[in-house]
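[1] heads up, no residue letters with this:
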């Protein structure tokens, strides 16, 4: 027998999104078209951050995800890459500096 309802803990973040049931075309506007309506749907969404992180982690190149356009998500990816690079440089410099300080 197939159970029609799932327990709440089995649901994914998508099941709580404001956009659930909204026409997906709204979130994939034609080039140059307004993204305002899609972003309005995202405003105040309880899973907005989950949606954005999903898009960033999966390299979504099109559409509005977590209330941001691809251009806005690209900026975040670039900032995060720079932050990771800086952290690695600090870490590498800290290891070398720590070794010479104890010698």
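    Yep, it's here. Every value quoted in this text rests on a predicted model; they were computed, and no experiment measured them.
[2] please make it C-alpha for all contacts and neighbour counts, starting now.
    OK.
[3] buried set for stretch 38-55?
    38, 39, 41, 42, 45, 47, 48, 50, 51, 52, 55 (16 or more other Cα atoms under 10 Å).
[4] let's bring in a second one:
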């Protein structure tokens, strides 16, 4: 839980708003969690073919992609799409 402090307009005391971190338990079921991150965060210009192959077999691929799009993940392969493919999906609505 993260607390964010902000001043109240009429009270000199501080109050807190509670921000709840996202539920990331789905990541425990992801195939990438079992294979390591090297495939999913390759060096610039390297192939993402192996990462996409693993994503294609992953039972939670759609959840992963939704998380990446919602949280503006800009690096790596998420939900079977590269950075460029996710950017194109955001722009046009299709990969």
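    Arrived safely. Owing to the predicted nature of the structure, the values given are computational and were not obtained by experimental measurement.
[5] okay, the buried residues of stretch 38-55 of structure 1 in TSV with secondary structure and distance to residue 94 of structure 1 next?
    Shown next, in TSV, are those (DSSP: H, G, I helix; E, B strand; the rest coil; distance: Cα to Cα, whole Å):
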residue	secondary structure	distance to residue 94 of structure 1
38	helix	45
39	helix	42
41	helix	45
42	helix	42
45	coil	41
47	coil	38
48	helix	37
50	helix	34
51	helix	35
52	helix	33
55	helix	33
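[6] quick one: which of those residues is nearest to residue 74 of structure 1?
    residue 55 (10.5 Å; Cα to Cα).
[7] for residue 41 of structure 2, helix, strand, or coil?
    Using DSSP: H, G, I helix; E, B strand; the rest coil, the structure places residue 41 of structure 2 in coil.
[8] repeat for residue 28 of structure 2
    Applying three-state DSSP: residue 28 of structure 2 is helix.
[9] quick one: map it onto structure 1.
    Under the alignment (TM-score structural alignment), residue 28 of structure 2 pairs with residue 15 of structure 1.
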